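# Just a sequence and a predicted model for now, questions to come.
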Amino acid sequence: MVRKTKAEAEQTRQQIIDAARKVFLELGVGRASLERVAQVAGVTRGAVYWHFENKAALFYAMREESAHVFDELEQDLVSDRLANPLDAVEESLLGFFKVLETHPKVREVFEIMALRCEYVDEFAPILYEVNKPCIDFLARLCKVYGWAAERGYLRAGLDPEAMAYDTLSFATGLFNNWMIDDEADDVRRRAHAMIRSHVALRRA
């Protein structure tokens, strides 16, 4: 048997990840099998196990691939590019939903994580990793709202930490409603206006 080159091995790995996304979306993670993923990927079951120890490892790889799309948004939130930190909060929220609108594969991964997976058994440890971006986002929000208060951009009487928790709750609630909505309904059409209104209520 001819040994695959590194490029060929990476291509096979990518085929498996893409196939897993399709199968998880169609069947749900619990009902999906690695055998089915192999069929859709056009590879052997052994090829899947060569790249991924189990279904949880494959799920994690799929999730990590999409997470990188948001790296720039995360850095922009705590950068000094914008004079008003609240503008950074607004841009970050708008940017997140813009990615969901314009990157179908990323949207599918988030749909799988939010609606197609039960975090039990081998997937129980993954729940922390799935929620970690929210924890990190909260920490950044606390920092940015603190800066806004220090510089006089946050409305008087508002507590920066409370506002950070409030924005996280708003964003996760909007995300959940956005995911179960469809393109013809109000939530997706109104999302950008809702974000701007949310931030506007915090401005001095």
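The structure has been received and is ready for your questions. For clarity, every value in this text was computed on a predicted model and none was experimentally measured.
# CA only for contacts and neighbour counts going forward, please
Will do.
# The protein: helices as residue ranges?
6-27, 34-41, 45-51, 55-67, 71-77, 85-102, 104-115, 126-150, 160-180, 186-200 (DSSP state H).
# could you dump those helices to JSON lines with mean neighbour count?
Supplementary listing: these in JSON lines, determined by neighbours: other Cα atoms under 10 Å:
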{"stretch": "helix 6-27", "mean neighbour count": "18"}
{"stretch": "helix 34-41", "mean neighbour count": "18"}
{"stretch": "helix 45-51", "mean neighbour count": "16"}
{"stretch": "helix 55-67", "mean neighbour count": "18"}
{"stretch": "helix 71-77", "mean neighbour count": "15"}
{"stretch": "helix 85-102", "mean neighbour count": "18"}
{"stretch": "helix 104-115", "mean neighbour count": "18"}
{"stretch": "helix 126-150", "mean neighbour count": "17"}
{"stretch": "helix 160-180", "mean neighbour count": "16"}
{"stretch": "helix 186-200", "mean neighbour count": "15"}
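# Now do A88 against V130, distance only.
24 Å (Cα to Cα, to the nearest Å).
# for T12, same thing?
Distance from T12 to V130, by Cα to Cα: 25 Å.
# now do R45
Taking Cα to Cα, one finds R45 at 26 Å from V130.
# Would you check how far apart A57 and V48 are?
11 Å.
# For A67, give its distance to V130.
10 Å.
# no, scratch that, I was asking about S66
12 Å.
# Put this next to the first one:
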Amino acid sequence: MVRRSAAVLAATLILLAAAPDAQANMIIRFEKEVVENIRDGNAQGLTAYLLGGGNPAATDNDGQPLLVVATRANRLDMIETLLHHGARPDAVDRLGNTALYWAAEAGHAHIVERLLTAGAKTDNQNRQGVTPLMAAARDGQVAVVRQLVTAGADPRLSDYTGRDAFGWAGGPQGNRVTAELNKAK
């Protein structure tokens, strides 16, 4: 029995080594399915992926962690499931953006709150040095700026151009954003 299992394993490894494109295509199709489950809000599909040994820290073809995919899709239920199964709240995409960055930029206060509760760091900077607070300030997300400042985000951190959150505050909500930034400790 052991000899037969070893032979099957050896044959499988040879086939996989001989056909790396087939293996890659298999992974891409499966990854595409889990990403579609997240975007479509298919909780059963996501749960089946995770309970079947799927990695909650996996990334899509664009290098976005599944938590970032769920955040960008505004799917709090999917975020809850991923966090429950061990997704890291500070995982970054290829540009260095976290789920908190994307939630802050979009003004999804409910997701910002959940990510902060899960331990997301407020001052992670992406590759350009932009923090979630800067993204929220830039887009006039007053409620999110308030949340991040209350959670301890530093409005004086600067990006690679030297701008801080005050420098990013603008648009029609600029004065309100600046007022919230001034409340930082």
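Happy to help now that I have it. Being a predicted model, the structure only gives us computed values, none of them experimental.
# Quick check: TM-score for this pair?
Put the two chains on top of each other and the TM-score (TM-score structural alignment, normalised by the length of structure 2) is 0.32; 95 aligned residues with a Cα RMSD of 4.9 Å.
# what comes into contact with stretch 178-194 of structure 1?
L94, F97, E111, L174, N177 (Cα atoms under 8 Å, 6 or more residues apart in numbering).
# Swap in 10 Å and give it another go.
Identification of contacts with stretch 178-194 of structure 1 by Cα atoms under 10 Å, 6 or more residues apart in numbering yields 90, 93-95, 97-98, 100-101, 107-108, 110-111, 114-115, 170, 172-175, 177, 197-198, 200.
# end to end, how far does that stretch reach?
12 Å.
# Same question for stretch 37-57 of structure 1.
Span of stretch 37-57 of structure 1 from end to end, Cα to Cα: 13 Å.
# next one: stretch 39-51 of structure 1
End residues of stretch 39-51 of structure 1 are separated by 15 Å (Cα to Cα).
# do the same with stretch 74-92 of structure 1
End-to-end span of stretch 74-92 of structure 1 (Cα to Cα): 7 Å.
# Stretch 101-111 of structure 2 too?
End-to-end for stretch 101-111 of structure 2, by Cα to Cα: 11 Å.
# For T47 of structure 2, what is the enclosing helix or strand?
Assigning secondary structure by DSSP states H and E places T47 of structure 2 in helix 43-51.
# next one: T178 of structure 2
Using DSSP H and E, T178 of structure 2 sits in helix 174-181.
# Same question for that helix: list its buried residues.
Buried residues in helix 174-181 of structure 2, counting neighbours by 16 or more other Cα atoms under 10 Å, are found at G174, R176, V177, T178, E180, L181.
# quick one: common contacting residues for S66 and V130 of structure 1?
Common neighbours of S66 of structure 1 and V130 (Cα under 10 Å, 6+ apart) are F110.
# Can you get me a residue count around R138 of structure 2?
22 (other Cα atoms under 10 Å).
# Hmm, it is touching G167, no?
Yes: with contact defined as Cα atoms under 10 Å, R138 of structure 2 counts as touching G167 (8.5 Å).
# so what sits against both of the two?
G174.
# Please spell out which residues along the helix holding T47 of structure 2 are buried.
G45, L46, T47, Y49, L50.
# export the residues you listed to TSV and tack on distance to L76 of structure 2?
Below are the buried residues of helix 43-51 of structure 2 laid out as TSV (distance: Cα to Cα, whole Å):
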residue	distance to L76 of structure 2
G45	15
L46	13
T47	14
Y49	18
L50	17
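# Farthest-apart pair in the residues you listed, please.
Of all pairs drawn from the buried residues of helix 43-51 of structure 2, the greatest distance, 8.7 Å, lies between G45 and L50 (Cα to Cα).
# which residues are common contacts for the two?
V34.
# Which residue, neighbours along the chain excluded, lies closest to A20 of structure 1?
V37 (5.4 Å; Cα to Cα, 6 or more residues apart in numbering).
# what's the spacing between the one you found and F59 of structure 1?
From V37 of structure 1 to F59 of structure 1 the distance is 11 Å (Cα to Cα).
# what do you get for A41 of structure 1?
15 Å.
# Repeat that for M113 of structure 1.
9 Å.
# Quantify the burial of A17 of structure 2 by counting its neighbouring residues.
12.
# List the residues that contact it.
Contacts of A17 of structure 2 (Cα under 10 Å, 6+ apart): A11, Q23.
# And it, which helix or strand is it part of?
A17 of structure 2 belongs to helix 2-18, assigned by DSSP H and E.
# E90 is in contact with Y145 of structure 1, correct?
No: counting by Cα under 10 Å, E90 is not a contact partner of Y145 of structure 1; they are 11.7 Å apart.
# Can you verify A104 of structure 2 is assigned to a helix?
Yes: A104 of structure 2 sits within a helix when classified using DSSP: H, G, I helix; E, B strand; the rest coil.
# Is it correct that it is in contact with A143?
Yes: with contact defined as Cα under 10 Å, A104 of structure 2 counts as touching A143 (9.5 Å).
# any residues in contact with both of these two?
With Cα under 10 Å, 6+ apart, A104 of structure 2 and A143 have common neighbours A136.
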